[in-house]
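1. would you be able to build a 3D model of this:
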Amino acid sequence: MNGADMLCDVLLVNDIDVCFANPGTSEMHFVAALDRKPQMRCVLGLAEGVVTGAADGYARMADKPAATLLHTGPGLANGLANLHNARRARTPMVNVVGDHATYHLKHDAPLTSDIEGLARPMSHWVGRIESAAGVRTRTEEAYREAQMRRGVSTLILPADAAWGEVQPETLGPVTLPQPPAISADLLSAAGAALRSGRRAVIILAGRALRAGALETAGRIAAATGAALFSQTSDRTARGAGRVAARPVPYNVDQAVQALREFEVAICLGGHAPVGFFAYPGKPGAMLPADCEVIQLAEHEHDLAGALEALAAEIGVRGDAPFVAGRFNQREIAAPNGVLDADSISVAVARALPEDAILIDEAITSGGRLTALSPGLVPHDHVPLTGGAIGEGIPLAVGAAIACPQRKVVAMQADGSGMYTVQGLWTQARENLDVVTVILSNRAYAILQGEMRNVGVNNFGRNARRMLDLDSPDLDWCLIARGMGVEAARADTIEQFIDLFGTALTRKGPFLIEARI
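-> Take a look at the predicted model:
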């Protein structure tokens, strides 16, 4: 038995049974160990951004970590953008990053790098295994930290620690401590604020946006008159019968306007909302300057339990009424006219199947889906969390592996889709039940909007060359077929409706290029 075998066994005994991988030479002993563990599902990504993004999507839907396998510092660096998104989503994940044998590092071979330095900005915990004898302890620590911090653990595995011999041991799952208790003083302050008559808002993030937690928040809001808002989070339960929390708008002016009236804000799972970027003459904080902020619970807390404690603090019973979305999906009229973001979002809303997983990297082309979502069938919304584009296709890979019985619908902007287009190959190889809708406007439209936000309305040749995706146009159908995914193009809304309806009736990956 070697260190790599021990690492696999520690992962498996802690119910980490999926490994998204793009290995290299330093990881071959770990690959061999994985080959001896048929209970571990190994999923190859052709780029490290696919690997890390898929692990993110998997954990968001499976509610448990996956492992990744990355090749030394450069391999880790290639996956950092989607590790940033996972960090912002507070996704538990165990990255295994191979490194040179410890005694080889002194030679400064071509792939030698500062792996710890690369990992720290995108990880909640970073650790290096010093020898084969330390594999078990270090791997258990990585798992524990990923679960307790709700975040990314990066575990560095030198080659000699992987091939070094170890004695077999009787393993058991790591015992995780209970989540920390919320502050009694903050709970009392939040209860007093809700009873005070001041205009209050409850701002939810993370696991406070699951169905049960939303119901409790809805009961508190119905009893007190407090408004409910949400921030971009790993996963949100949406649809009829569920409580809808209004998303804090991305646009600074809209966000300030939406939150302008509140005198006290109670935050659970995230902090007070801030602007995505700074703009000249505009505030960075979205709440009014004189609004009191009570940070009741962080991601590490039991957020559903924190909401139940808040309800009990103000005397709201578990069977108290709440306002839920009314089912009106069948009342949505079929769109007609031009094929654009709004008509596509209406078409998707009308046909969205129950219990679907809606992956959202539509960026500027999201259309009306968010506004329509409270009246649709129950579904989960899985968005881009950290703003590092290129995660939609990998998120769909991970979500489909975590929930093979559920339909995954991925709304994907064309520019961001090209960052990790290799994920389509993984969808085909694993025969994943994903419908990818490419909103093909042949531009980085979000950047065009940001140029206008800073006062530039007339784009010259250089700006257009950096913001347009033409000359040549991307042919998404050819790209998808080259990756093994069946694809078709829609140039009218009628064509899109037919293609989307057909795609929902079949299993396996399918891509629709909607040229808007």
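2. please count neighbours and contacts with C-alpha atoms only from this point.
-> Noted.
3. most distant residue from the centre of the chain?
-> residue 107 (39.1 Å; CA atoms, centre = their mean).
4. ok, that one to residue 27 distance?
-> According to CA to CA, to the nearest Å, residue 107 and residue 27 sit 19 Å apart.
5. can you give me the strands in the stretch 51-200 of the chain?
-> With strands called from DSSP state E, counting those that start in this stretch, the stretch 51-200 of the chain shows them at 67-71, 93-99, 125-128, 152-158, 200-204.
6. for the residue nearest the centre of the chain, helix, strand, or coil?
-> Central residue of the chain (CA atoms, centre = their mean): residue 234, 4.5 Å from the mean position. Look at residue 234: counting by DSSP: H, G, I helix; E, B strand; the rest coil, its state is coil.
7. another for comparison:
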Amino acid sequence: MNGAQALIRTLVDAGVDVCFANPGTSEMHFVAALDDVPGMRGVLTLFEGVATGAADGWARMTGRPAATLLHLGPGMGNGLANLHNARRGRAPMVNVVGDHARSHKRLDAPLESDIDALAGTVSGWVRRSLSPADVAADAADAVAAAARGQIATLVLPADVSWEDGAAVADPPPYRAAPVPPESRVAGVASALQSGEPAVLFLGGDVVASEDGLLVASGVAAGSGARLLAETFPARMVRGAGLPDVGKLPYPPEVAIKALAGTRHLVLAGATAPVHFFGYPGVPGTPVPDDCTVHVLSEPGEDGVAALRQLGEMLSASDPGPLLEASRPELPTGRLTPRAVSAVVGALLPERAVVVDEAITSGVGIAELTSGAPRHDWLALTGGAIGDGLPMAVGAAVACPDRPVLVLQADGSAMYTVQALWTMAREQLDVTVVLYDNGSYAILQGELSRVGASGGGERAGQLLELGGPALDFVSLATGMGVPATRAETAEELADQLRTALAEPGPHLVQAVLRPAG
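-> Predicted coordinates:
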């Protein structure tokens, strides 16, 4: 058995049975071994950033690592942005990065690079297999490392793949998330019993499960604390029958206002919030100076179990008020960001997976979908745009029985637009609502927020997407995805309803233009 065959069989036995790939010469024996191990599904992507983003979406929806197959250092470099997002979201992932044969490394071939250094920027675990006899054990260790909520990167020289002498390794043992110590929970209970204003700041496993949200709501109801979630949680369960948990706003001035007066900030599956950027005259965190931050559960710990313990200590069992089923009325007339949100809220299917990269165009989307049928929400955890379309690929592969809806801004769509081709090739049930405002609108706001002077014609040209305008209908249909264009709320509702009812991928280009 050669190294590639042993690697793939070990991955499959350990539960890693999907590989999002953009291979090259060094990975050809891995590709050939897919015919020998039918349990591994290979999904071709046309860009490495699609492969890494898809693995992120898969991991968020399954809780298990997918594999990626990347070509040498440049291939991994192309995938780094979405690996950054996956790292920030603590998504489990196993990267297999091909390298030159061991004898070829010393020749400094054109594609030679320091893969290990690149991998270290986003990976919690990096190893290079040095012989066929090592590769299976290395793969099992990679899966075990990824299961701890991190990226594991295994560098695989080409000759280690093709040489014989390898054997399949046993899968790693299951490792349950550790439960926080009772003494820590008791300290939080004492703080919440002080009567001072408190916020339960939720993230991770707490917002990813119905139980977590319901238990957190009970603790809030029993203690008087407010509930607030991370700005961009990796996965959040939402909808009717659950508590109405708002997210910490993105703009610094609004986030500061949201936490003003808080004396105790309790972290449950989340880390202490900081602003995405530093701004002149603005503190780096929205947490008030006189607020004490308490860690109930760290990311990677069992936050739901910690909340249950906390609820028992506080004698809090009533989950508090829950959202009733509700839908916004379908809007009419000119298409605005809020009108798009209303259409989405009115038509969102049951058990949908919503991938949110609407950026500034998602006005009102949280409010107008809060009472919709139960659904999962995936957000842009690391802020590196271009994750929306690839994450939808991974989510749809992970959950073929669930509709996937992508709320996608136009500028960030162009980072990884190749994902549309994979959606068509795999016939994934993905519907893309493409917000076409013809600009990098978020940067227009940031220009003034950071206090940059000017903002004249030359600066504006770097923030606008016109001249020529992007035609997403042509782009999508050219990659095999049926697409339509909507300029009114009525057109969007009709087109979205049709797209959601038909199997396979679809794109609806929602044209947003200023009034007048």
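8. isn't residue 425 of structure 1 up against residue 483?
-> Yes. Between residue 425 of structure 1 and residue 483 a contact is recorded at 4.6 Å, counting by CA atoms under 8 Å.
9. between the two, which is the more surrounded one?
-> Legend: neighbour count by other CA atoms under 10 Å for residue 425 of structure 1 and residue 483, higher for residue 425 (21 against 18).
10. who's in contact with the more buried one?
-> 46, 483-485 (CA atoms under 8 Å, 6 or more residues apart in numbering).
11. distance to residue 253 of structure 1 and secondary structure for those residues - can I get that in a markdown table?
-> What follows is the contacts of residue 425 of structure 1, written out as a markdown table (distance: CA to CA, whole Å; DSSP: H, G, I helix; E, B strand; the rest coil):
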| residue | distance to residue 253 of structure 1 | secondary structure |
| --- | --- | --- |
| 46 | 40 | coil |
| 483 | 42 | coil |
| 484 | 44 | coil |
| 485 | 41 | coil |
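12. could you identify the most distant pair in these?
-> Largest separation among the contacts of residue 425 of structure 1 by CA to CA: 46 and 485, giving 15.0 Å.
13. tell me which of the two has more neighbours.
-> Of the pair residue 46 of structure 1 and residue 485, residue 485 is the one with more neighbours under other CA under 10 Å, namely 22 against 18.
14. the more buried one maps to what in structure 2?
-> Aligned by TM-score structural alignment, residue 485 of structure 1 pairs with residue 481 of structure 2.
15. next one: residue 164 of structure 1
-> Using TM-score structural alignment, residue 164 of structure 1 sits opposite residue 163 in structure 2.
16. now its match, nearest residue through space, not along the chain?
-> Spatial nearest neighbour of residue 163 of structure 2, chain neighbours left out: residue 2 (5.2 Å); criterion: CA to CA, 6 or more residues apart in numbering.
17. quick one on the thing from earlier: reformat the strands of the stretch 51-200 of structure 1 as CSV; add distance to residue 300 of structure 1 and mean neighbour count.
-> Formatted as CSV, the strands of the stretch 51-200 of structure 1 follow (distance: least, CA to CA, whole Å; neighbours: other CA atoms under 10 Å):
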stretch, distance to residue 300 of structure 1, mean neighbour count
strand 67-71, 20, 28
strand 93-99, 15, 29
strand 125-128, 14, 20
strand 152-158, 13, 29
strand 200-204, 14, 25
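18. nearest to residue 215 of structure 1, of these?
-> strand 200-204 (12.2 Å).
19. what's the closest of the contacts of residue 425 of structure 1 to residue 310 of structure 1?
-> Distances from residue 310 of structure 1 to the contacts of residue 425 of structure 1, taken as CA to CA, are shortest for residue 46 (46.5 Å).
20. could you find the closest non-adjacent residue to that closest one?
-> Using CA to CA, 6+ apart and skipping the chain neighbours, the partner closest in space to residue 46 of structure 1 is residue 422 (5.8 Å).
21. ok, now residue 31 of structure 2?
-> The shortest distance from residue 31 of structure 2 to any non-neighbouring residue, by CA to CA, 6+ apart, is to residue 23 (7.8 Å).
22. any idea how far residue 46 of structure 2 is from the one you found?
-> In terms of CA to CA, residue 23 of structure 2 sits 10 Å off from residue 46 of structure 2.
23. again with residue 510 of structure 2
-> 25 Å.
24. show me what the residue nearest to residue 46 of structure 1 aligns to in structure 2.
-> Aligned counterpart of residue 422 of structure 1 in structure 2: residue 418 (TM-score structural alignment).
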